[in-house]
Each structure stands twice: as structure tokens, then as C-alpha cells.
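# A predicted structure for the sequence below; I have some questions about it.
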Amino acid sequence: SGRRLNEPPSAMYVARVSGIPTMAKLPFQETADGLDAAFVGVPIDTGTSNRPGAFGPRQIRVESALLRAYNSGTGAAPFESLMVADIGDVNVNLYDLKDTCRRITEAYRKILATGCIPLTMGDHTIAYPILKAVAEHGPVGLIHVDAHADTTDVALGEKISHATPFRRCVDEGILDCKRVVQIGLRGSGYSADPYEWNRAQQGFRVVPVEECWFKSLAPLMAEVRSQMGSGAVYLSFDIDALDPGFAPGTGTPEIAGLTPIQGVEIIRGCRGLNLVGCDLVEVSPPYDTTNTALTGANLLFEMLCVLPKMKYL
């Protein structure tokens, strides 16, 4: 088109079914050099405890062919604001989760060193090694949207799984615990108060799903923005935060969850924050081949639209 920045091709001129399915049909490049933001896949499911979904990043990319250049709801113009591309997948070790975490951290050090903000797809195990790279210059705030707290200490004798990432982050001083909020937590637990460690011992703000029912979450996000301040913030969004009626294709579904509207409100409520990375995790295509991945693709687009330096038309 002659534009300086990358942009999704218009379906008026390029058929959506054509070409290699990169995220939003953006150009692929092998590194993050020269990019302001990049979509990244981490195709593992070896940290999951229920349903597998290693092909989540691939299916999200397929469904993202419906994405267009502008956010008509907010006026965000991401492809007039940032240089964005799909940089493919981290080369994971399918047989060794610890080695995969090492590979992820190394890959993200390289991405972050270029000044690029990563938007990642995978399972929730990946948040820990990504945040290890993100926090190398100091602890970061966290907005965690999920049905589960993911602060288990040990699962089946192992310290690393999709149930443990934020416990490991606390152990290693990666998180600024006064700037951590967890939204949408719910489900049966192994104790009467499964979030006591988070609240009482670490100082996290925990927003159980019951506090979200039947209301807009815009007022909550105003409070969250105040809590996060001007420091670095990472946004981690597990698709199972949404009710499985909307997003059944996930590993550990819990009833009575958030609506997609509330999910969008949370992400749009991050506008103005110093976001240094985002993820959308736990999409499991075998349990829903299209709708969940489509929702994930749109939530990733919403994340792109609230990154720093965004123009609003």
C-alpha cells in the first residue's frame, strides 16, 4: 500500500483464505528487530493439568484473518502507530518443560532487547519464563485475568506447571506484589479460602468473579490503573476467565465466568498503563475449533490497541 508501517491486508483486495496464516495476516519476520510490538507463539501444553492445546497459537492465527486495521470501538489505529509483525514461535522442547522455560526466557531477552513489546499465545506456564525476562530490570506489576490464581506451590511434585507461574514469580522477586490484581477467580477449591496466600501474605488484590457479576468492569479498571501507577505492567489473560459458554475450548473450564464484554472492558481499561508485555493463554482448539480461538484473536487485538504510543483517531 506504500505505507511505512505494516498493516493487515484488506479483504476487499486480498482473500482471507489465501496466504500463510500469520496473526492478522501481518508480515512474518524472524526477529523482533525494528518492531514496536510482535505476536509470538509458544506452542506447548506440557504444563497443563487437564485438556491439552499445543496448537492454540496456530488456531488463533487462523481465526485472526478476520481482524481489520482499526478498532471501531475505541478509535485506536494500531497500524498507524506501531510497527507490528508476527515473529513466529519459540522453538520449545516438547519433552522437557524446564528446558522449554529456559528457551522461552532466552528468546524473550532477545525480543525485549530490541525495545519490542511481545503479545504471546501459549499455555499459562509461559508467563513465568516470560516475566523472568521482562523483570530483569526490576519487579513489574501484574494484571492477571483468570478463573484460577495460578499460585500453587507444587503440583504432582513439580514446581513448574500452568498452576504455578505466579508463585514462582513471587519466589524470585519478579512481581511488585503491591501492584498485582487478579480478576475473575472462581471455582471449587482445596481449602475454604484458596486465595488467602495471595491476599494476606502477598498483598495481591483479588477480585473474585462474584464481584464482577451483572456489572460493568470499567469502574474496577479505574481503580486498577491507579494501583498500577506509572511503573511497568504485564497483562496476562487466561481465556478460561471467560464463562465456558462463550469460550469452551480451554483446558480447565469453570462455570459462571466473565463475559467477552467484560474481558474487553478489562483490556480497554489498561489504556494509559506502561504495558511491557501481554499474553492470551490456554486456548485448546480440540475442544472448540473456532469460537474460542476467534475470541482469543480479538482479545489480542484489543491488547495491541492499548499499548503505549497508540494513536486514537
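Perfect, I can see it now.
# all contacts plus neighbour counts: C-alpha atoms, from now on.
Will do.
# Any figure for the gap between Thr250 and Ile266?
Separation of Thr250 from Ile266 (C-alpha to C-alpha, to the nearest Å): 20 Å.
# Second structure follows, compare the two:
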Amino acid sequence: MAEQYNQPLGGNEMPRFGGPGTMMRLPAASSAKGLDACFVGIPLDIGTSNRSGTRYGPRQIRQESVMIRPYNMATRAAPFDSLQFADLGDVPINTFNLPENVGIIRGAIAGILAEDCIPLTLGGDHTISYPILQAMAERHGPVALIHIDAHADINDTMFGEKIAHGTPFRRAYEDGCLKPDLVFQIGLRGTGYTAEDFDWSRARGFTVVPAEECWHKSLAPLIAGIRERIGGHKTYLSFDIDSLDPAYAPGTGTPEIGGLTSMQAIELIRGCRGLDIVGADLVEVSPPFDTTGTTAITAANLLFEMACVLPGVAYR
């Protein structure tokens, strides 16, 4: 008997405004056992330095995912026809203790990876990428990283704290979680305190692609070159929604003008097809500043695009 894969609840079976509150109205699961990939939320915002609200990100992204259908008309990807997916709900973080959350999140992601399941994580602020990368390195060794963001997030400290949403990739580098020559930071821009804000990354071997180098052009050639350089290495994708211009994603904590377009974001994610992606996250959606739902709608669709480029996805 052919294996039966979980499918999102269709709009002709249940109105879009009804049904379960899971990502794309997929079945919920209490563990990753038997799954190939999963959506999991981390409702954290105590690592933010400006506007808060990302603790509500996972819930709102799920809410705005109800319109997404299971087949990608552009790429012909049908992820739910070949991978067993479910929504694992949210990691039960400690609302008041950010350092403790590093251990909580690392343990939760490690449990998912132990079942050979690929996590697609709904943030939450960008602090979450640090413990996720710790778990990735424990499972796979140092990974290649495609980091799409307005900010490099390589601060040493913020207000004297080592753990915050502006420090995850410095901590991940220090812990040996990354292959420095295979780290790509795309869309960085805005003002800074010193040139070190971006040059620290360059000095460690990271490839930095400022937003100005992305203006007025397709990013398909850029990601094709990155894909060729990464080759068969295990790869993690971290997408901060503030990489997009505020015209496309106003609902975030640290918006910067002159950002990527939603079309360029889709190009970058679709260009990851063929990479050995072991996990991904989408972070920094802040619903209180997303009055029309535009940011969460964009985030939900980008997470679906991530699902479409996972290893083993069928194309129809």
C-alpha cells in the first residue's frame, strides 16, 4: 500500500476562516517521530532591542497561512506529496529568562533532528537561530549558512549581554557551528556605529552581499553562484523578515529602508533547490506592527517556498 502523506486541509473541505490553527492547516503532531519535516514555532521576543511583539509571530504566520495551497504553480513542487509534514506547535520557552531559553530551544530542535526530521521554524526574534545552530552542529557538524537579513547580527554584546537578537551569528561562529567560508549574508544595509558592524563578518571569511548590490536586478544569478560554492555541504537557511523593504514587510521590530523585494526573496529561496538543507527559520515578524497582515502573509508564503526546496520534494 502506498504511503499516505499528511495534506493541508483544503479550502473546499473547510472554509479558510475555519479549521485548525496549524501552519497551512496541516495535522498537528506531538513529536517528530515518523516525520520528514515539520513546522515548529518559537514565540520569543525578549531578545529584541527595539520594537517587541515577535512572541506573537508564530500564531499570526499560521493564521495567514490559510490561503496557501499545497502545490507550487511556478516551480511544480508538491512537498506534501513526498515528505511527511506536520505542525509540532510551539516550543515552551521561558518568558523571563533568555539564557535559559538557549538550552530549551537547543534541546527541542535536537529532539526533532534525532528523528531525522527537518525543522522549519517560525520565529520569534533572531536570538533563536543561535541555539538552533548549536543543535544543527551537534547533529551534522559545522554547517553552511545562507543568512538573509538587514543586519549582520554579529554584535559581541548588547547592553552587556552575550545573548540577544543581534548576537546569534557571532555566538554560532565562536561555538564552531558554522563553516565560515560558506556563510553568506545577503541584504545587509542601513546605518551603523563603525565599519566593524559588517567588516567583522568579512574578516572571518563570511561573504557579505549588501542590499545596494541587490538593487534593481534579479537575484537568481547570485543564489546560483552561492549554490555552486556550497555544493553538497549541509546548509541552514535563516531569513529575517526585515531583509525585505518595509514597503513589503512593515511588521517587524527593526525596519530599514532600501531592502529586498518580496520577489527577490522568492528568487533566493527557490534558488536553494538542490542544496542539502537541514533546517531553516523565518524570524522577526511582529504582528502588533503588521496591521494589515501583509508581513505575516509574506512570511507564511516564504516558509512554504522553503518547504518546496527541501531534499526529497517531488515535482509534478
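Everything's here; your move. Just so you know, these numbers come straight off a predicted model, no measurement behind them.
# Now do the contacts for the aligned partner of Leu156 of the first structure in the second structure.
Counting by TM-score structural alignment, Leu156 of the first structure lines up with Phe159 in the second structure. Going by C-alpha atoms under 8 Å, 6 or more residues apart in numbering, Phe159 of the second structure touches no other residue.
# just Val264 of the first structure next, same as before
Val264 of the first structure makes contacts with Leu299, Glu302, as judged by C-alpha under 8 Å, 6+ apart.
# Surely Leu310 of the second structure and Ala280 touch.
No. Applying C-alpha atoms under 8 Å, one finds Leu310 of the second structure not in contact with Ala280, separated by 9.8 Å.
# out of these two, which sits in the more crowded spot?
More neighbours surround Ala280 than the other of Leu310 of the second structure and Ala280, with 27 against 24 (other C-alpha atoms under 10 Å).
# Which helix or strand contains the more buried one?
strand 276-283 (DSSP states H and E).
# Please state the offset of that strand from the chain centre?
Distance of strand 276-283 of the second structure from its chain centroid, counting by C-alpha atoms, centre = their mean, to the nearest Å, is 5 Å.
# That one aligns to what range in the first structure?
Using TM-score structural alignment, strand 276-283 of the second structure corresponds to residues 274-281 of the first structure.
# how far apart are that stretch and its match in the second structure?
Here the mean offset of stretch 274-281 of the first structure against the second structure after fitting is 0.3 Å, by mean C-alpha distance after the TM-score superposition for the first structure.
# Report the distance from the helix or strand following the strand holding Ala280 of the second structure to the chain centre.
Following strand 276-283 of the second structure in sequence order, the next helix or strand is helix 294-308 (DSSP H and E). Taking C-alpha atoms, centre = their mean, one finds the center of helix 294-308 of the second structure at 10 Å from the center of the full chain.
# any idea which strand is longest in the second structure?
Counting residues, the longest strand found in the second structure (DSSP state E) is strand 178-188.
# hang on, isn't Ile42 of the second structure packed against Ile93?
Yes. With contacts defined as C-alpha under 8 Å, Ile42 of the second structure counts as touching Ile93 at a distance of 7.3 Å.
# Which one of these two is surrounded by more residues?
Ile42 (25 against 18).
# The residue nearest to the spatial centre of the first structure: what's its closest spatial neighbour, skipping adjacent residues?
Geometric centre of the first structure, nearest residue: Asp279, 1.8 Å, by C-alpha atoms, centre = their mean. Once flanking residues are discounted, Asp279 of the first structure sits nearest to Thr120: 4.5 Å by C-alpha to C-alpha, 6 or more residues apart in numbering.
# burial of Pro15 of the second structure, as a residue count?
Applying other C-alpha under 10 Å, we find 11 residues neighbouring Pro15 of the second structure.
# Quick one: map it onto the first structure.
Superposed on the first structure with TM-score structural alignment, Pro15 of the second structure falls opposite Ala15.
# helix/strand/coil for that match?
Classification of Ala15 of the first structure using DSSP: H, G, I helix; E, B strand; the rest coil returns coil.
# Please apply the same query to Thr120 of the first structure.
Here Thr120 of the first structure is strand, with the state taken from three-state DSSP.
# I figured it hits Gly56, correct?
No. Thr120 of the first structure is beyond contact range of Gly56, at 11.0 Å (criterion: C-alpha under 8 Å).
# what about those two, which has more around it?
Here Thr120 of the first structure and Gly56 are compared on neighbour count by other C-alpha under 10 Å; more neighbours surround Gly56, at 31 against 23.
# Would you confirm that the more buried one contacts Asp288?
No. Between Gly56 of the first structure and Asp288 there is no contact under C-alpha under 8 Å: 10.5 Å.
# Gly166 of the second structure: what's its closest spatial neighbour, skipping adjacent residues?
That would be Asp153: by C-alpha to C-alpha, 6+ apart, it lies 4.1 Å from Gly166 of the second structure.
# Enumerate every residue touching that neighbour.
So Asp153 of the second structure contacts His165, Gly166, Thr167, Pro168, Phe169, Arg170 (C-alpha under 8 Å, 6+ apart).
# Would you confirm that it belongs to a helix?
No. Counting by three-state DSSP, Asp153 of the second structure is not found in a helix; it is coil.
# So Thr235 of the second structure, which state does it fall into?
With three-state DSSP as the basis, Thr235 of the second structure sits in strand.
# corresponding residue for it in the first structure?
Superposed on the first structure with TM-score structural alignment, Thr235 of the second structure falls opposite Val233.
# wait, what's in contact with that match?
Counting by C-alpha under 8 Å, 6+ apart, Val233 of the first structure touches Val140, Gly141, Leu142, Ile143, Leu273, Asn274, Leu275, Val276, Gly277.
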